[in-house]
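K.L.:
quick one, what's the 3D model for this:
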Amino acid sequence: MDTPDRIDWSQARWLNPPLRSHVDGGDLLITTDDRTDFWRVTGYGFTHHNGHALLTPLPEGTAVEVDFDADFSELYDQAGAMVYTDEFTWLKAGIEYTDDAPHLGAVVTRGMSDWSMAPVPEWRGHRITVRVSRRSDAVTVRARRAGESWRMVRLAPLDPTAPAAAGPFCCSPLRAGLQVRFTGFRLTSADTGIHDDPAG
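P.N.:
Sure, this is the predicted structure:
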């Protein structure tokens, strides 16, 4: 699968449908419900599993790319790509708004969640692509601003025999009404190596 296959929005399944969603000229526009998130226990003592994700199967040896833009303005507003096995095992990666700036980061959950991030204020107002690539026992996460090179975000474990799905996600933990425009959703071949940039 050297050439990415565009995934039609209608071919994927919702994990927690959003308040509103519709297709606009090929893009998918999503408006989040009130106080939505994916998180398990760590640091906060609560579990939230009501964020919005639109998922398609992610077999070993494949990758999903998600393009999006949004006006992140409230604490913890977030969007990007998710890899989902079950409510105890998942990964989300992309942009999260905190400390008055967009941050590039990831949450990996295996029973309990962790969180890593770095500020990317120069990405504000730009289209972002997140790529999640599954090969062997790992998921490699990369991201980039439109027109720039990929940045490595995370390498995380994933049971090679586990059924998993991936696709765009978004959440707004402290409010309703975050609007996200997803402009692309593609399935392609997994990265050939951890240090090899994907084509394109």
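K.L.:
contacts and neighbour counts: CA atoms only from here.
P.N.:
Fine.
K.L.:
need the contact list for Asp67.
P.N.:
Contact partners of Asp67, counting by C-alpha atoms under 8 Å, 6 or more residues apart in numbering, are Gly80, Arg127, Ile128, Thr129, Val130, Phe182, Thr183, Gly184, Phe185.
K.L.:
cool, Phe68 as well?
P.N.:
Ala79, Gly80, Arg127, Ile128, Thr129, Val180, Arg181, Phe182, Thr183, Gly184.
K.L.:
please provide the structure for the following sequence as well, for comparison with the first:
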Amino acid sequence: MVKSVLLDEKFKSRELSNLLRWHNEPSKWSIDTTSSQLVLETDEETDFWQKTHYGFENDNGHFLYIKTNKNFRMTTKVKAMPNSKYDHAGLMIRHSKNTWVKSSLEYITPNLSKLGAVVTNRGYSDWSTQYVKDKEIDLYLRLSRINQNCYVDFSWDGEEWMQMRIAFLDLPDDSPIAAGLFACSPQGKDQTVRFDFLAIEELSDPNEAYL
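P.N.:
This next block holds a predicted model:
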């Protein structure tokens, strides 16, 4: 069961919640109070990735987060308007540059994108994906942390959820972790991203992560 609300940010005010902090704040961002959305544009060549396959280490993506040591469920609704290959945005939980998880829809070609999750442990990233034949869609994402376990889900309507990934995080059970929204443009810049909300709820029952 949900114990308490850790964050309920609906972007109705021009000021962010005082609980939120930036990792690599984007040069351009604002809150559109007319549509109640956080709107940002990505800076050039920003990404989160560690070593695997490509051999490079990038830790300069934009990340808006709170810190908590609780077990939680986090949800958002996001729409990205990509400009360049690999543009993506979504949800992230992060212990350090070597231990984190992100979920998003990543733009590949004008006809195909990859819906997936990247899990990074001990400084190495992996990427599980499935193809989606859209690039500018309203996507709901959900990411839950239960001790050392992470559960990643997505939804087209915010009601029916589909599991994308279950992963292990190499960190202490009660370790504080950052949780929030992220956006990246590994090969370009000026991807426009709109987030409708960020909700983070503490979980008292580990089985809630499966729902």
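K.L.:
could the contacts of Asp67 of the first structure be laid out in a markdown table, adding secondary structure, neighbour count and distance to Phe38 of the first structure?
P.N.:
A markdown table is the format used below for the contacts of Asp67 of the first structure (DSSP: H, G, I helix; E, B strand; the rest coil; neighbours: other C-alpha atoms under 10 Å; distance: C-alpha to C-alpha, whole Å):
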| residue | secondary structure | neighbour count | distance to Phe38 of the first structure |
| --- | --- | --- | --- |
| Gly80 | strand | 30 | 12 |
| Arg127 | coil | 17 | 23 |
| Ile128 | strand | 24 | 20 |
| Thr129 | strand | 24 | 20 |
| Val130 | strand | 29 | 18 |
| Phe182 | strand | 26 | 19 |
| Thr183 | strand | 19 | 22 |
| Gly184 | strand | 18 | 22 |
| Phe185 | strand | 26 | 21 |
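K.L.:
can I get those residues in JSON lines with distance to Val153 of the first structure?
P.N.:
Below are the contacts of Asp67 of the first structure laid out as JSON lines (distance: C-alpha to C-alpha, whole Å):
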{"residue": "Gly80", "distance to Val153 of the first structure": "12"}
{"residue": "Arg127", "distance to Val153 of the first structure": "17"}
{"residue": "Ile128", "distance to Val153 of the first structure": "13"}
{"residue": "Thr129", "distance to Val153 of the first structure": "12"}
{"residue": "Val130", "distance to Val153 of the first structure": "9"}
{"residue": "Phe182", "distance to Val153 of the first structure": "20"}
{"residue": "Thr183", "distance to Val153 of the first structure": "21"}
{"residue": "Gly184", "distance to Val153 of the first structure": "20"}
{"residue": "Phe185", "distance to Val153 of the first structure": "19"}
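K.L.:
excluding chain neighbours, give the residue nearest to the residue nearest the centre of the first structure in space.
P.N.:
By C-alpha atoms, centre = their mean, the first structure has its centre lying nearest to Ala81, at 1.4 Å. Leaving aside its sequence neighbours, Ala81 of the first structure sits nearest to Pro168 (C-alpha to C-alpha, 6 or more residues apart in numbering; 4.5 Å).
K.L.:
let me see the contact set for the one you found.
P.N.:
Ala53, Leu54, Leu55, Val66, Ala79, Gly80, Ala81, Met82, Phe182, Phe185.
K.L.:
at 6 Å instead, please
P.N.:
Ala53, Leu54, Gly80, Ala81 (C-alpha atoms under 6 Å, 6 or more residues apart in numbering).
K.L.:
just flag the most distant two among the residues you listed.
P.N.:
Leu54 and Gly80 (10.9 Å; C-alpha to C-alpha).
K.L.:
which SS state does Asn207 of the second structure fall under?
P.N.:
Here Asn207 of the second structure is helix, with the state taken from DSSP: H, G, I helix; E, B strand; the rest coil.
K.L.:
SS state for Leu155 of the first structure?
P.N.:
Going by three-state DSSP, the secondary structure assigned to Leu155 of the first structure is strand.
K.L.:
nearest residue to it other than its sequence neighbours?
P.N.:
The spatial neighbour of Leu155 of the first structure that comes closest, neighbours along the chain excluded (C-alpha to C-alpha, 6+ apart), is Thr140 at 4.7 Å.
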